[in-house]
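Visitor: mind looking at a prediction? Sequence and model below.
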Amino acid sequence: MTQIPDLLLEPMVRHALHEDLGAYGDVTTRAVIPEGTRYAARINAREAGVVSGMQIAALAFRLVDPALRVTPRLADGQPCAPGDTLMEIEGSAASILSAERVALNFAGRLSGIATLTAGFVAETRGTKTRITCTRKTTPGLRAAEKLAVLHGGGFNHRYGLSDAILIKDNHIAAAGGIRAALGAATASASHMLKVEIEVDTLEQLSEVLETGGADVVLLDNMSTPDLARAVERVGGRLVTEASGNMRRARVAEVCATGVDYISSGALTHSARTLDLGLDF
């Protein structure tokens, strides 16, 4: 099961709980539920998918009430079918109800990303191509959403602006061209920092190959025939990444070109929330 430390996830979960509970806490539960009432509840799947967000949902319940007993029944990264129980929670009914929406919001959102990613990954079977996400994530939720991509069988692109050099079209324009941008990047990059550059045409690709200094080339918004020509021209000298207009229906044909990676912002910005519910 792929996880990251709770310490890194806790600030976003605390923020979501503060947002939901507001200044006065759960006034409905406080008014309606007798003090000391105890219940057992389950998070159940209403549809098939790939599970993600169980670590975060459990954290939401524990932050509201450390005395709650939280028992995962399906781990992050596992498939679920309609009716499957993903998690059981036992303890104070008031605590369960107060954490319910935040836990389900995270679990449904992240399971949706994992499910969409798994669909993309399924189209790559029998090829070397890997599916990766982008930085097109919900502000404040990047760690969780990139984790969900891993649960769906995908891979993570750079996490942010600080862990890789990615020279895009606007950088090239502002720097004065491909040669200038690559020269400046390779002069300043440490031996631990990868350099990737985006190209839109085969002519730009040839200039990148002639200039040298890149580790990865991003083939942006190219037709499938041009992607095949680009991979042939690179000849294994660089890691190749296809990006732009990467729908699931197109993945198989792009894999056939031999690219190493397909990146898609849709994995995180267009995933539909998986339908989950909490039942007492």
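Guide: Yep, that arrived.

Visitor: drop to CA atoms for contacts and neighbour counts, all remaining ones
Guide: Will do.

Visitor: for this protein, just list every one of the strands.
Guide: For the chain, the strands defined by DSSP state E cover 38-45, 49-50, 69-72, 79-80, 85-92, 130-132, 165-167, 195-199, 216-220, 239-243, 261-263, 276-279.

Visitor: reformat these as CSV; add distance to residue 13 and mean neighbour count.
Guide: Output for the strands of the chain, formatted as CSV (distance: least, Cα to Cα, whole Å; neighbours: other Cα atoms under 10 Å):
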stretch, distance to residue 13, mean neighbour count
strand 38-45, 18, 19
strand 49-50, 21, 26
strand 69-72, 16, 16
strand 79-80, 24, 20
strand 85-92, 18, 20
strand 130-132, 25, 25
strand 165-167, 30, 20
strand 195-199, 33, 23
strand 216-220, 34, 23
strand 239-243, 32, 23
strand 261-263, 28, 23
strand 276-279, 18, 18
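
Visitor: out of these, flag the one nearest residue 151.
Guide: strand 49-50 (7.7 Å; Cα to Cα).

Visitor: so what secondary structure elements neighbour the closest one?
Guide: strand 79-80, helix 93-122 (3 or more Cα pairs under 8 Å, 6 or more residues apart in numbering; DSSP states H and E).

Visitor: thinking again about what came up before, which one of the strands of the chain lies closest to residue 104?
Guide: Judging those by Cα to Cα, what sits closest to residue 104 is strand 276-279, at 6.9 Å.

Visitor: what about residue 250, distance to residue 224?
Guide: For residue 250, the distance to residue 224 equals 9 Å [Cα to Cα, to the nearest Å].

Visitor: those two: which has the busier surroundings?
Guide: Taking other Cα atoms under 10 Å, residue 250 and residue 224 do not tie; residue 224 has more neighbours (16 against 13).

Visitor: ok, structure two:
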Amino acid sequence: MTELYGETVFGADHDLEARRLDALSRMFDPATRARLVQVVRPEMRCLDVGAGLGRISGWLAEVCAEVVALDRDTRLLADLHKVFPTVRVVEADITEEQALGTFDLVHSRLVLMHLRNRVEVFHRLADFVAPGGWLVLGEAIAAPTMTGPPDSPFRQLMEKHWYSLEKTIGTDGQWGLRYPELLRQAGFVDIGVEMYQPPITGTSAAGQFFQLNFHHLRDRVLADGLVDEPTFEAAVQAMRQPGFSDLGMGLLTAWARKPT
């Protein structure tokens, strides 16, 4: 059976999903906003694909003329338009054809890496960008740097949980590295790329995110057999210690402009 992100894995009906996405937002939103602020303008019409809790959509609404917040499950976006009237929430599957028009800014974060037809979806997003507009894409990169010893339980769990995601829903933890070349091939200009890798501690947003992530994936990771239960529990316990500090996944953000 083909499994999909947002259904059997990380579904919005899971009681911890809102908390997990909140931690993810606090983990990566500062880096995303710092990039977007370089290109957004008041007159822009924006598309935010995979809006999640709507934090980036809401931030864009404070700056831009119009924002479309798109997600295949909008239950966590139900009240967004009440706070930000210029945001239009659209429930749609970006893996299928969508008649949305074109936008001055198209943003997506941590979406395509979880899709099996990610190249097709990349070109769909590129087509949504109006001439002169910007495409800004962010993806998680599987632990580009870690500081703990290779045999530490935390490092083993961090590395092996990616395998579980790849096996179940087809996640590619290196997908974002292809963006600069894909953008060039698609005819975009002014291409840039950067990496942000936040710290994992017992109290940081990244630490809270991974504790929730591992909790959700626990049965799957153990079933894969690459990490045994004592190693799993030792990794989780280590993350909760006051002195714990390491690095986890990075956020690679690529941006480019479509020529006029």
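Guide: Good, I have the coordinates. Being a predicted model, the structure only gives us computed values, none of them experimental.

Visitor: TM-score for the pair, please.
Guide: Overlay of the two chains. TM-score (TM-score structural alignment, normalised by the length of the second structure): 0.32; 142 aligned residues with a Cα RMSD of 6.0 Å.

Visitor: top strand in the second structure by residue count?
Guide: Under DSSP E, the second structure gives strand 129-141 as its longest strand.

Visitor: buried residues in that strand?
Guide: Neighbour counts over strand 129-141 of the second structure (16 or more other Cα atoms under 10 Å) mark 129-130, 133-141 as buried.

Visitor: and the helix or strand hosting residue 220 of the second structure, what's buried?
Guide: Here residue 220 of the second structure is covered by helix 205-224, with elements defined by DSSP states H and E. Neighbour-count burial for helix 205-224 of the second structure, counted by 16+ other Cα under 10 Å, picks out 205-214, 216-218, 220-222.

Visitor: other SSEs contacting that helix?
Guide: So helix 205-224 of the second structure, by 3+ Cα pairs under 8 Å, 6+ apart, packs with helix 17-36, helix 153-169, strand 199-201, helix 229-239.

Visitor: cutoff 7 Å now
Guide: In terms of contacts (3 or more Cα pairs under 7 Å, 6 or more residues apart in numbering; DSSP states H and E), helix 205-224 of the second structure is packed against helix 17-36, helix 153-169, strand 199-201.

Visitor: which one of these lies nearest to residue 104 of the second structure?
Guide: Nearest to residue 104 of the second structure, of these and by Cα to Cα, is helix 17-36 at 12.2 Å.

Visitor: if we can go back for a sec, among the helices and strands packed on strand 49-50 of the first structure, show me which one is buried the most.
Guide: helix 93-122 (a mean of 25; mean count of other Cα atoms under 10 Å).

Visitor: still on that earlier bit, joint contacts of residue 250 and residue 224 of the first structure?
Guide: Shared contacts of residue 250 of the first structure and residue 224 (Cα atoms under 7 Å, 6 or more residues apart in numbering): none.

Visitor: what number of residues lie near residue 7 of the first structure?
Guide: 7.

Visitor: between the helix holding residue 220 of the second structure and helix 153-169, what angle do the directions make?
Guide: Put simply, helix 205-224 of the second structure runs at 70 degrees to helix 153-169, going by axes from the mean of the first three to the mean of the last three Cα atoms, to 10 degrees.

Visitor: and the angle for helix 205-224 of the second structure with helix 17-36?
Guide: Comparing the axes of helix 205-224 of the second structure and helix 17-36 via the same axes, to 10 degrees yields an angle of 130 degrees.

Visitor: just the helices in the stretch 1-150 of the second structure please.
Guide: 17-36, 55-61, 80-83, 118-128 (DSSP state H, counting those that start in this stretch).

Visitor: a markdown table for those, including distance to residue 200 of the second structure and mean neighbour count?
Guide: As requested, these are arranged in a markdown table below (distance: least, Cα to Cα, whole Å; neighbours: other Cα under 10 Å):
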| stretch | distance to residue 200 of the second structure | mean neighbour count |
| --- | --- | --- |
| helix 17-36 | 10 | 18 |
| helix 55-61 | 22 | 23 |
| helix 80-83 | 29 | 14 |
| helix 118-128 | 29 | 17 |
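
Visitor: residue 134 of the second structure is in contact with residue 103, isn't it?
Guide: No: Residue 134 of the second structure is beyond contact range of residue 103, at 8.5 Å (criterion: Cα atoms under 7 Å).

Visitor: so which of the helices of the stretch 1-150 of the second structure is nearest residue 237 of the second structure?
Guide: Set against residue 237 of the second structure and scored by Cα to Cα, those come closest in helix 17-36, at 18.4 Å.

Visitor: compute the inter-axis angle for that closest one and strand 129-141.
Guide: 120 degrees.

Visitor: same for helix 17-36 of the second structure, what does it pack against?
Guide: Counting by 3+ Cα pairs under 7 Å, 6+ apart, helix 17-36 of the second structure packs on helix 205-224.

Visitor: quick one: contacts of the helix it packs on?
Guide: Outside helix 205-224 of the second structure, the residues that reach it (Cα under 7 Å, 6+ apart) are 20, 23-24, 26-27, 161, 164, 198-201, 227-229, 236.

Visitor: out of the buried residues of strand 129-141 of the second structure, who's nearest residue 32 of the second structure?
Guide: Once Cα to Cα is applied, the member of those that ends up nearest residue 32 of the second structure is residue 138, at 7.9 Å.

Visitor: who are the contact partners of that closest one?
Guide: So residue 138 of the second structure contacts 108-110, 251-254 (Cα under 7 Å, 6+ apart).

Visitor: next, format these as a markdown table and append neighbour count and distance to residue 36 of the second structure.
Guide: Below are those laid out as a markdown table (neighbours: other Cα atoms under 10 Å; distance: Cα to Cα, whole Å):
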| residue | neighbour count | distance to residue 36 of the second structure |
| --- | --- | --- |
| 108 | 21 | 11 |
| 109 | 22 | 12 |
| 110 | 19 | 15 |
| 251 | 25 | 14 |
| 252 | 24 | 14 |
| 253 | 24 | 10 |
| 254 | 22 | 11 |
